[in-house]
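>>> no letters, just coordinates:
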């Protein structure tokens, strides 16, 4: 049956014509044609090598697969000599068996090696760095994404990504203005950067406009990753990108890891921090070592260490007592605490008096929810620290339970506690928990849970958060004289798109007056 699509018919016809022209030619001529085709295929593979990166990277970082291929080929040849036709099946079976079994074993070996190296490199500490009250982490990621979308006024673009950046000394959630829709995906570039102030509870959004030659979101010929794998390092694992705005120019920073090879008892690799790739607005790529990245003026305030590597190394410390222990007695085994937070998980980036720092809270393996350790990773140097409390402290998951218990009038069918972050105030550990609506349209309030006593302190404004972090246990969280009291009502003025525009606190001896047109209704404040 002839193909119905006209283009496909032309392709088939062209192929048939090519076959007819090859008929009757000498083997030498055919060899020349094949050589040309091979060269064309090699050139295409070289140009589109970014698309081959996942396969190349998998083979490169899993040398046991190459061993399986060699052994499988040898077995196939020997089997075929004994029983003709048996070789391919026998060789394939051996390759699959060795590849699957070897990959599982090397995964355990890599985890043990990475965990042992992390434990050896970490500095044990009895204190944690004080949280910087001027750079509080107020807005969770889900709310920041909602703020960025609600204030977007570019019909051909959407927000993409979502990571922390520092802009003019203030931490922001950063998003790329990526083309929206199939047509725009192929015809437009990244149009700018959307910045959401992380330190302000209400929507404080700033947009930096300007097309990037190689950006986040467009088709491959305008995409940063395609260009990065062509002009930057190839045999590396690039982490998620984040936007950096410096002196009005937009850059894309991409931390990456490189493999470290281990050959015994069988070949395997473990990841290590390789550096940071910096993509300029004109598409040029600067490949920076960790030391060069720290000295680069564009990256002077930014976190540089790969997020995924921090989590992987801390999680690998579960093998501190060996692989067998994780299958048997689980002695001193840990696990990274699972925490609520839509689209976000540990480690959390916090800003301390010593600079940007990843924090990872770990719990004992199993059903226990106490705090086993807090791991810190310097966001610029990659130095690891381990804080082991000398007393019983509540963990991240339990902190959210205490928030629910303390706010008995909150409708937990409509609200959820999100992203419990460890903060340190006057040497005391608290869990900072944001309570947000299920649609992430804003922040209802913020609770600080004392990790030692489980006492819950609630604040409802950014000023209240700063006051708490500055050491005021019962901060004045309003405009009037509240004597440290908690508000009875929290009234939010919400825009039509769901963005919280303004927050008002009402106390027990005050009333709420709602005016609509000529009608006035006065209601006593008696509950949240």
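Perfect, I can see it now. Only a predicted model underlies this, so the values are computations on that prediction, with no experimental measurement involved.
>>> C-alpha from now on. contacts and neighbour counts both.
Will do.
>>> as a check, name the ranges of all strands in the stretch 401-528 of the chain.
415-425, 428-437, 445-450, 456-459, 489-494, 500-506, 511-516, 519-524 (DSSP state E, counting those that start in this stretch).
>>> for comparison:
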């Protein structure tokens, strides 16, 4: 018997000289741990999401941080410090494994081992169970407090509007994303490259465009080739859309793998930010650039520890590989980024999504919650081909993220509030409907479909991409009619969110004039008969510029009044029956 252990035991054989053996043990184990840390640091972009969660998520901090400590401690812990039952433990474990039946499991055997490995495994499993429970107990209230704190902060910094801000009539969103994707990809030809995910950017002439990274295509090219530049295509016109390419190889870009990718180098140079938003691809002075909005988090210690997301600035990536990490103030004052979207869209989505908690956590709980004043992001139908927040351009070329909020409830679809976030500064304004309820996007799409019963909806044409547009202090839903193959935009439909009335427009300049509020003969161009897929069906003029739609109280269209070239005004005077049964507007 030596040092309280049976002579001849495994521990005695391995640690006959306790002092020297412990030093050797710690040096060996420490060296392995050091190699793991070095490899982890060199490949740190791969573990960015995990590490960031541990640093800024209370539940992940408890579980992930706790498990990391447990693993390191168990790895460094000498077996001699765990005690033992004698030299027969390993033989009993081996014979137990050899006699393993089909109903037994290897885990059961390991848990029954008397050696140090078995005892470490039991400690690991115990710690795993305890930390999982603690993470749940910490994470659930922390998540609710995060939503509550975000809602309070958003409401405190927001300004309520008396009227809707005026949309920029020069930059209407006429071309939906799917139409832009189909038509643009059908107009370019690259053998080793392809167009990446489309996003919205401002062009050098001030208009809005769908932008794409020209990125390598195929595994071999992603390993070797470079992003070739960016491509932008006009989103503000149905006809004569321009496609511009700005070709210059990016040292770090989209679609490039591992250390050659922009994502890898962004995380390697600023590890304590998140890059959840897609890149904004654009040009400045004829040169392509990419901007990545960054999100950070801050801790709040009361009433319980929790975190909330914040705007952490952005990163500007140049073709030569230069990456400028900018604070929000530096990004707003950067010449290259003038007029571009700077604020993270994902942060806007999180902040407006938290507004259901603005009257407290209990208020929004099921069963016990009163749901007083509770709002939620308006739901869009599956065929909307869109997601909130919407990106629109306001007067003065100020891009804005718009989020339509509806009252809480499964059966509510009307709008309660409309929120605007400045895409450059993140400043919030909102318009509350008070006792009135505005038509939501789902109902607006139904009105647009019922406006033209002659069109074969779903088979030949679809209504897509409802976008809110503000005209003369009112809110309209701007929808587009496209063929089912998304190869064109045949007409635009505007639905008034207040009255439910709808107007169809088939001309680019007419769209601008309508948003401007000055639709006149000089502003409108005639529509060729061949461009109207319903021309002449009901004896209506084939060259109608737009239609005034008469709807009843349920929003169903009961009459379509064509407006032809040369008609400066349309006056509709309802008779008593029609005035009693429906709503007539001119």
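Alright, I've got the coordinates. Small disclaimer: the values here were computed from a predicted structure and weren't measured.
>>> can you calculate the TM-score here?
Once superposed, the chains reach a TM-score of 0.81 (TM-score structural alignment, normalised by the length of the first structure), with 467 aligned residues with a Cα RMSD of 3.1 Å.
>>> still on that earlier bit, and the strands of the stretch 401-528 of the first structure: which comes nearest residue 475 of the first structure?
Residue 475 of the first structure lies closest, by Cα to Cα, to one member of the strands of the stretch 401-528 of the first structure: strand 456-459, at 8.1 Å.
>>> so the closest one matches what in the second structure?
Per the alignment by TM-score structural alignment, strand 456-459 of the first structure matches residues 502-505 in the second structure.
>>> give me the mean deviation of that stretch from the first structure.
Compared with the first structure after fitting, stretch 502-505 of the second structure deviates on average by 0.7 Å (mean Cα distance after the TM-score superposition for the first structure).
>>> just to revisit the earlier point, can you redo the strands of the stretch 401-528 of the first structure as TSV with mean neighbour count?
Converted to TSV, the strands of the stretch 401-528 of the first structure look like this (neighbours: other Cα atoms under 10 Å):
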stretch	mean neighbour count
strand 415-425	23
strand 428-437	24
strand 445-450	25
strand 456-459	23
strand 489-494	15
strand 500-506	17
strand 511-516	11
strand 519-524	10
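>>> for residue 145 of the first structure, which non-adjacent residue is closest in space?
Nearest residue to residue 145 of the first structure, sequence neighbours excluded (Cα to Cα, 6 or more residues apart in numbering): residue 162, at 7.4 Å.
>>> how about the one you found, what's its partner in the second structure?
Checking TM-score structural alignment: residue 162 of the first structure goes with residue 198.
>>> and its match, what does it touch?
Listed by Cα atoms under 8 Å, 6 or more residues apart in numbering, the contact set of residue 198 of the second structure reads 177, 181, 210, 211, 212, 213.
>>> how about TSV for those residues, with neighbour count, distance to residue 478 of the second structure and secondary structure added?
Converted to TSV, the contacts of residue 198 of the second structure look like this (neighbours: other Cα atoms under 10 Å; distance: Cα to Cα, whole Å; DSSP: H, G, I helix; E, B strand; the rest coil):
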residue	neighbour count	distance to residue 478 of the second structure	secondary structure
177	19	14	helix
181	22	20	helix
210	27	18	strand
211	31	21	strand
212	27	24	strand
213	31	28	strand
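>>> so can I have TSV of those showing distance to residue 391 of the second structure?
Below are these laid out as TSV (distance: Cα to Cα, whole Å):
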residue	distance to residue 391 of the second structure
177	12
181	17
210	12
211	14
212	17
213	19
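>>> aligned counterpart of residue 400 of the first structure in the second structure, please.
So, by TM-score structural alignment, residue 400 of the first structure is matched to residue 445.
>>> who are the contact partners of that match?
By Cα under 8 Å, 6+ apart, the contact list for residue 445 of the second structure reads 463, 464, 466, 479.
>>> columns distance to residue 44 of the first structure on top of the strands of the stretch 401-528 of the first structure, output as a markdown table?
Shown next, in a markdown table, are the strands of the stretch 401-528 of the first structure (distance: least, Cα to Cα, whole Å):
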| stretch | distance to residue 44 of the first structure |
| --- | --- |
| strand 415-425 | 46 |
| strand 428-437 | 50 |
| strand 445-450 | 55 |
| strand 456-459 | 59 |
| strand 489-494 | 54 |
| strand 500-506 | 51 |
| strand 511-516 | 68 |
| strand 519-524 | 73 |
